[in-house]
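Engineer: Fold the following, please.
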Amino acid sequence: MRRLLTGLCVTLLLLLNTLVLIGPLLLIALGKFALPGRAAKAACSRGVMWVAETWAELNKLIFAALLPTEWDIRGGAELRQDTSYLVISNHQSWVDIPALVQAFNRKTPYFKFFLKQQLIWVPFLGLAFWALDYPFMKRHSKALLAKHPELAGQDLEITKRACEKFRDLPVTVVNYLEGTRFTPTKHAEQGSPYRYLLKPKAGGVAFVLAALGEQLDAVLDVTLVYPGTRIPGFWALISGQVPRVVVDIRTHALDPALYQGDYQNDPAFRRQMQDWVTQLWREKDERIARLREELRGEAAPLGEAQRMGE
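Structural biologist: From the prediction side, this is the model:
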C-alpha cells in the first residue's frame, strides 16, 4: 500500500508540474515560427530551454522529497552550460532519463534526445518534445527494409537535419548507440559479444559528430548501473523501489579525426569510427562489471546484518 500511495503522489505531482509549464513552453515555442529575425528566434529557443530546465529541476525536487533513491553521480565536475556536449550512454530503462536529468540538468545545456516517432502522440509530452526540437526517428522492420532499401538511410538524414538546428545554441546531444533498451531477449537474439550491452551502432554518432564536431567541447561517456539483478521500470522508481542509481561519467576530449571524414562513402573512415565505438563499448562493459561487483559487495554486509537481526 505504501508503494502504491508513493507512486500515485509522485505521478500526480509530475503531472501537475507538466500541466503548469506546458503552456508557457508552447507559447514561447510558437514565437520561433511567428517572430521575424534570427535573434528573436534564438531568444525563443533559449526561453524554451529555460522552461524545460525548470520543469526538470522541479521534478528533481519531487523525487528528492518523496523517494529514497540515492543518485550516485561520479565524475562530470568540470561541466559547463556555455558549450556543447555529446553524451553516449547505455540504455536499459525509462529510469535512464531521470538519471541523466539528475546528473546534467543546469550543469550542461538542456538535452536533445533522438526519439521514436510514436512518442509525438504521448499526451502533453509529445507537444513538449516538438517544441524542444527533438528529432523523431522512424523505425522500420527488417521486412520493410528488404522491400524498400531506400528507407535504410532515412534516420541518418533526420539526424543530419536535426543537427543543423543545433548549431545556433549550446546543446547536449544524447545518443544511445544500442538504438533500443537492453533486455536479455534482445541480447541473446543479437548474439552480443558484450556481457551487459547490446551491439552499438556507429552510423548515428558519426553523423552527429560530422554535423557538430567543431561545436562540441567533449564526449561524455555515461555508464548507468542499477543494483540487483532486475532492471527497474519507471513505476519502480516513482513508487520508491529503486534504492540507488550509479551514473558514472567519463569525459573524453574529442579527436578532430572523428568528424573530419565521410562515414557513408569512405570505408577506411567508417572502420575508424566503428573501431572507436567498439573500444568505448568494451571499456563500458568492463566498467559495468566492476560497478555491479561493487554494488554486490556493498549489499552483502547489509543482508548479513538483516539475517542476524531476524
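
Engineer: from here on, contacts and neighbour counts on C-alpha atoms
Structural biologist: OK.

Engineer: and D221, how many residues sit next to it?
Structural biologist: Using other C-alpha atoms under 10 Å, D221 has 19 neighbouring residues.

Engineer: Alongside the first, I'd like the structure of this one:
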Amino acid sequence: MKPLIGITSLFCLLVNMIFWSSLLFLFALLRLIIPSRGWKKLWTSATVLLGEACIACNSSWIKILHRPSIIITGMENLKKDHWYIATSNHQSWGDIFVLQKITNKKVPLLRFFMKDVLKWIPIVSIVGWSLDMPFLKRYSKEQVEKNPSLRGKDLEQMKKAFKRLETNPGTVLSFAEGTRFTQLKHDDQQSPFKNLLRPKAGGIGIALSTMPFITTLLDFSISYESKTKSFWDFLCGRMSVISIKVRVIEIPQNLLGKDYSKEKGFRDDLKDWLYEIWEAKEEFLNSA
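Structural biologist: Next comes the predicted model:
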C-alpha cells in the first residue's frame, strides 16, 4: 500500500509543479519585459500568490494521501506583512513541504537557499527564478586556494540574490547545517550535538548584512517519528507523524547593520548566537 501512495504522491507533485511553474514562468517573463520598480512589485505580488496556490495544492494531496499528524507549538503572533529570516534543522527533502504547509499564508512566502546544481532541474529552476529564490554556488577552501579569483564570489552571489527581495516582504530560509543530516556526516564533523550538524553562519550572515530591515528570526525544529527519512519515505507517507517547535527570536542589536564579509567580530558573534539556538533546538529534539 505504501509504494502505491508513493507513486500517487509523486504523480500529484509532478502535475501540480508543472502546472504552477508554467504560470509562474509567464508572470516572471512579464516582470522582465516591464522592468520598472512599480510594475516589478505588482508582478512579484502576483508570483507570490501563485506560489501560495501551488503550496496549497501540494498541502491538499499530502493531507488526503498521507493524513499527517502534526503537533506544532509557537505559531502564534506570526505576521504576513513582516520580514523574517528563518532557519531549521534539515533531515529530508520532505522538510521543504512540511515547512511550506505550516507557514503558507501565515508568514510571507518562504524563499529557500537553493544549491546552484538544482538550476539544471527545469521545474526547480523555473520556480526558483520566478520566486527570486537565491541559487548559491559555494566554493571549497581547496577550490579557492587553486583559483584565488573565486574568493568572495559566493558572497557576491548571495548579495545579488537578496537585493531582488527588497520590494515585497519575504521570509528567507537557510538550512544552517548546509546539508541534510546523516550519521556519517555527523561523525565526520564530530558535531557536539546528538541530533544536529554544526550550524554554518554564512547564509544568515550575508542575509542580515544585505537586508538590515530584517530584525526577526524564525527558528523551526522538526522531529519525525519515523527513523527513515528519505524523500521516498516522505512520498509514501511514512513521515507523517511530526512534532514542530517554532521560536520567534528577535535578532540581537549587535548582529544588525554589520558586514559579514569584512567584520570578523560579527562573524564570531553570529556563530556563538547560532550555537545557542542549536542548543535549544537539541533540547527539543531530545524530548520530542
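
Engineer: Who are the packing partners of the helix or strand encompassing V87 of the first structure?
Structural biologist: Assigned by DSSP states H and E, V87 of the first structure belongs to strand 84-89. Other elements packing on strand 84-89 of the first structure under the criterion 3 or more C-alpha pairs under 8 Å, 6 or more residues apart in numbering; DSSP states H and E are strand 172-175, strand 216-225.

Engineer: What is the subsequent helix or strand relative to it?
Structural biologist: helix 96-104.

Engineer: matching residues in the second structure for that next one?
Structural biologist: Here helix 96-104 of the first structure aligns to the second structure at residues 95-103, judged by TM-score structural alignment.

Engineer: mind listing what's buried in that stretch?
Structural biologist: D95, V98, L99, Q100, K101, T103 (16 or more other C-alpha atoms under 10 Å).

Engineer: How about stretch 45-54 of the second structure?
Structural biologist: If you call a residue buried by 16+ other C-alpha under 10 Å, then stretch 45-54 of the second structure has these buried ones: S45, A46, T47, V48, L50, G51, E52, A53, C54.

Engineer: circling back to that earlier point, next one: the match of helix 96-104 of the first structure to chain centre, how far?
Structural biologist: On the basis of C-alpha atoms, centre = their mean, to the nearest Å, stretch 95-103 of the second structure sits 9 Å off its chain's mean C-alpha point.

Engineer: Equivalent analysis for stretch 43-52 of the second structure, please.
Structural biologist: 17 Å.

Engineer: all strands of the stretch 51-200 of the first structure, in order?
Structural biologist: With DSSP state E, counting those that start in this stretch, the ranges of strands along the stretch 51-200 of the first structure come out as 70-74, 84-89, 111-113, 115-116, 136-137, 172-175.

Engineer: Report all helices and strands that the fourth one contacts.
Structural biologist: Counting contacts by 3+ C-alpha pairs under 8 Å, 6+ apart, the secondary-structure elements packed against strand 115-116 of the first structure are strand 136-137.

Engineer: Which strands or helices does the strand it packs on pack on?
Structural biologist: strand 115-116, helix 154-165.

Engineer: Recalculate using a threshold of 7 Å.
Structural biologist: Applying 3 or more C-alpha pairs under 7 Å, 6 or more residues apart in numbering; DSSP states H and E, one finds that strand 136-137 of the first structure contacts strand 115-116.

Engineer: For the buried residues of stretch 45-54 of the second structure, give me a markdown table that also has distance to E142 of the second structure.
Structural biologist: A markdown table is the format used below for those (distance: C-alpha to C-alpha, whole Å):
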| residue | distance to E142 of the second structure |
| --- | --- |
| S45 | 41 |
| A46 | 42 |
| T47 | 39 |
| V48 | 39 |
| L50 | 41 |
| G51 | 38 |
| E52 | 40 |
| A53 | 43 |
| C54 | 40 |
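
Engineer: Just say which of the strands of the stretch 51-200 of the first structure is most tucked in.
Structural biologist: Ranked by mean neighbour count, the strands of the stretch 51-200 of the first structure are led by strand 84-89 with a mean of 24 (mean count of other C-alpha atoms under 10 Å).

Engineer: hmm, who's touching that strand?
Structural biologist: Identification of contacts with strand 84-89 of the first structure by C-alpha atoms under 7 Å, 6 or more residues apart in numbering yields 109, 170-177, 215-223.
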